[in-house]
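1. got a structure for you, letters missing:
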């Protein structure tokens, strides 16, 4: 049996990749960003791709063009743009009728037309309580009016085997029975600051049957050393996988690509050279410390902790904890992809900043895979 998805607001293909790893076939992807869709097309050349504004796509025309009857599609997935909800936007700039808040309604229009057996919609955690829960309630009630059983929750990627503390909201809907939220598979201290430690009481809360969280070292410890501004051109792997995560992420990959370190400015070089593993702007000497900075800015990653959220700004050390734990540079595109759980077979196209955006704006593939597997279990 063939299990199929359509990916709306597809970006570079984080959701598609996770579902693909679980055995799904991608029939169609819609994305307005031509640079992101170039990456998608490179990795999924057989998928029908619409590089256009989704507001200009007629759901009925698309369903007919794909030859799908209602309830034939297995899953409709997507992450409508979320700037209007994001806490990264000042509260004074957030308002209910912001056009950036309305694209979830377009997503729902596609659900109504295609009537897939399952629906997966991803967004920032704030969508569940934005405007006193109005958005969450509207999405839930609309899906229920279409005949779906709906559940929603916030999932932290670190608890599902991804070396990153990214939290996102998911709406899961089914025409059959209400889906359970996937249970965590990993546990441990996910706080990225080296100053933070768990108390013995907190440690005792852990369950013995769960795997330990995946760390930065687990994810990128096998990748070759680079200097800032350098690209790894040999492509071969210098060593065998050192752990299960590396074995999974390297599956069927024969070479290292996108291992590119961005060149640093003189002040950025001076700052990273002054920091030890896990340290950040708070640890810089006065003459190097920025006057203002974000939490974790100019921070080195800690080897034995997961990374913080990979954002589209991961190329800029002043935007977060994006310095390598030991080497005097920011993380490479491949390292960021590893921390986001993209397999090494996935190639990114574009400039360094293009590729950083493609990673930071996507769903971690292994988190999408967990959701896809839960759908398969329910389907059977």
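-> Received it, and whenever you're ready, just let me know what you need. On a predicted model such as this, the values are computed, not experimentally measured, just so you know.
2. drop to CA atoms for contacts and neighbour counts, all remaining ones
-> OK.
3. helices and strands around the regular element (helix or strand) spanning residue 374, which ones?
-> If you go by DSSP states H and E, residue 374 is part of helix 365-379. Contacts defined by 3 or more C-alpha pairs under 8 Å, 6 or more residues apart in numbering; DSSP states H and E place helix 365-379 against helix 14-21.
4. wait, what's in contact with residue 69?
-> 63, 114 (C-alpha atoms under 8 Å, 6 or more residues apart in numbering).
5. what's in contact with the helix holding residue 374?
-> With contacts defined as C-alpha under 8 Å, 6+ apart, helix 365-379 is touched by 14-22, 118, 157, 160-162, 179, 182, 340-342.
6. relative orientation of it and helix 14-21 in degrees?
-> On the basis of axes from the mean of the first three to the mean of the last three C-alpha atoms, to 10 degrees, helix 365-379 is oriented at 60 degrees to helix 14-21.
7. Now do the buried residues in helix 365-379.
-> 365, 366, 367, 368, 369, 370, 371, 372, 373, 374, 375 (16 or more other C-alpha atoms under 10 Å).
8. Stretch 109-126: end-to-end distance?
-> 22 Å (C-alpha to C-alpha, to the nearest Å).
9. next one: stretch 346-365
-> 11 Å.
10. buried ones in that stretch?
-> Neighbour count says stretch 346-365 has 346-349, 352-353, 355-365 buried, by 16+ other C-alpha under 10 Å.
11. ok, structure two:
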């Protein structure tokens, strides 16, 4: 006799353009709705995912509104990545005065009121150092959840970039953990495998592909064009002739900032995709062999989005800053799939308890 299928329904808080949702869906989880306050997220989220979109702040959401999206006789998952900029190591002015700091408390509130069987939260590792995270974990534990948390090197799971993320999994069914790279059947992926070997057409700085409007590269000033031509894959601005080096880097205070104005290396992973990855001077975002920064499409691919993922409606203008923000802020799709497959494995492990709950039993 075939074991009954146990569906998992999810709500994605702070959904962004849909990186986490898309990954969860790849793992076989039915994401019912995404919630985000940024209107630019709505088109890519709904166009590429079989889910509804709520343009609303999580702080204004009531649990009964989210409860209506879960289907009967399904395991409920509450997922999300609260805005991470305020906790990021890139933010030198992190402050509890930032309203985003407290959005995690609203996530906690909704989890405590809904009591879904599963909860997951992804964020930057720096969140571990803040009391608001300890409060979040403590609240889950007080509500009967088993909680696991770990720093994940996304490269270990096949994401073609150096990106460390904090992943929390919580379950009211029993102890839970992420799949290992071996269980996920992961293999390292290089920049070449992701965006090389003719996967995307060659492009000049300041131009866009005639077919794929997202495959467009920022303009370069004459000086920056000379700089990128003098740049070596994996090198730094220290490789340049002296006349190309910026005055700020010649000062003692600027000599240590070697991680800008660099090219990627074909056979290694890319650096962490930030919201400004499309700018040559914003990090090691120079294309390994073409004289330009990587395109919006290449950044999306390095974040795990499929080649046909649409971020802009037909005929609408492509704003580099807006789309760069959506891509850089996204949960890598592969990481979302890892979380989803880990949840599926967990539910399978606790099948008897789950079936008892879905047929009218109750968790303690």
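-> Cool, the structure landed. The structure presented is a predicted model; accordingly, all values stated were derived computationally and were not measured.
12. sorry, back to before: read off where the helix holding residue 374 of structure 1 ends up in structure 2.
-> Aligned by TM-score structural alignment, helix 365-379 of structure 1 corresponds to residues 333-347 of structure 2.
13. mean deviation of the matching stretch from structure 1?
-> Superposed on structure 1, stretch 333-347 of structure 2 shows a mean distance to its aligned partners of 0.8 Å (mean C-alpha distance after the TM-score superposition for structure 1).
14. which residues of structure 1 does stretch 262-275 of structure 2 align to?
-> Going by TM-score structural alignment: stretch 262-275 of structure 2 matches residues 299-312.
15. Flag every buried residue along the matching stretch.
-> In stretch 299-312 of structure 1, counting by 16+ other C-alpha under 10 Å, buried: 299-312.
16. ditto for stretch 56-76 of structure 2
-> In terms of neighbour count (16+ other C-alpha under 10 Å), stretch 56-76 of structure 2 has its buried residues at 56, 58, 59, 61, 66, 69, 70, 73, 74, 75, 76.
17. again with stretch 123-134 of structure 1
-> Within stretch 123-134 of structure 1, the residues that count as buried by 16+ other C-alpha under 10 Å are 123, 124, 125, 126, 127, 128, 130.
18. Strands - which of those residues land there?
-> Using DSSP state E, the members of the buried residues of stretch 123-134 of structure 1 that fall within strands are residue 123.
19. and the buried residues of stretch 123-134 of structure 1 as JSON lines, adding distance to residue 289 of structure 1?
-> Compiled in JSON lines, the buried residues of stretch 123-134 of structure 1 are given as follows (distance: C-alpha to C-alpha, whole Å):
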{"residue": "123", "distance to residue 289 of structure 1": "34"}
{"residue": "124", "distance to residue 289 of structure 1": "31"}
{"residue": "125", "distance to residue 289 of structure 1": "32"}
{"residue": "126", "distance to residue 289 of structure 1": "32"}
{"residue": "127", "distance to residue 289 of structure 1": "35"}
{"residue": "128", "distance to residue 289 of structure 1": "37"}
{"residue": "130", "distance to residue 289 of structure 1": "35"}
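20. do you know how far the residue in structure 1 sticking out farthest from the centre is from residue 272 of structure 1?
-> Note on structure 1: the largest C-alpha distance from the chain mean falls to residue 287, namely 35.9 Å (C-alpha atoms, centre = their mean). As defined by C-alpha to C-alpha, residue 287 of structure 1 lies at a distance of 13 Å from residue 272 of structure 1.
21. how about the helices of the stretch 1-150 of structure 2, start to end?
-> 19-26, 42-48, 63-67, 103-114, 131-142 (DSSP state H, counting those that start in this stretch).
22. Point out the most buried one among the ones you listed.
-> Between these, helix 19-26 has the highest mean count of neighbours, a mean of 26, where neighbours are mean count of other C-alpha atoms under 10 Å.
23. That one vs structure 1, mean deviation?
-> Once fitted to structure 1, helix 19-26 of structure 2 is off its aligned match by 0.6 Å on average (mean C-alpha distance after the TM-score superposition for structure 1).
24. okay, that helix sits on what stretch of structure 1?
-> With TM-score structural alignment as the criterion, helix 19-26 of structure 2 aligns to 14-21.
25. contact partners of that stretch?
-> The contact list for stretch 14-21 of structure 1 (C-alpha under 8 Å, 6+ apart) reads 5, 7, 10, 25-26, 77-78, 342, 362-370, 372.
26. Can you tell me what the residue farthest from the centre of structure 1 aligns to in structure 2?
-> Using TM-score structural alignment, residue 287 of structure 1 pairs with residue 243 in structure 2.
27. about what we covered before: list just the nearest of the buried residues of helix 365-379 of structure 1 to residue 44 of structure 1.
-> residue 365 (14.3 Å; C-alpha to C-alpha).
28. just the helices in the stretch 201-350 of structure 1 please.
-> All helices of the stretch 201-350 of structure 1, identified by DSSP H, counting those that start in this stretch, fall at 216-220, 244-249, 266-274, 333-339.
29. tell me, the second one lands on which residues of structure 2?
-> Counting by TM-score structural alignment, helix 244-249 of structure 1 falls onto no part of structure 2.
30. before we move on, back to that, please tabulate the buried residues of helix 365-379 of structure 1 in JSON lines, including the columns distance to residue 336 of structure 1.
-> Formatted as JSON lines, those follow (distance: C-alpha to C-alpha, whole Å):
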{"residue": "365", "distance to residue 336 of structure 1": "13"}
{"residue": "366", "distance to residue 336 of structure 1": "14"}
{"residue": "367", "distance to residue 336 of structure 1": "15"}
{"residue": "368", "distance to residue 336 of structure 1": "17"}
{"residue": "369", "distance to residue 336 of structure 1": "18"}
{"residue": "370", "distance to residue 336 of structure 1": "20"}
{"residue": "371", "distance to residue 336 of structure 1": "22"}
{"residue": "372", "distance to residue 336 of structure 1": "23"}
{"residue": "373", "distance to residue 336 of structure 1": "24"}
{"residue": "374", "distance to residue 336 of structure 1": "26"}
{"residue": "375", "distance to residue 336 of structure 1": "28"}
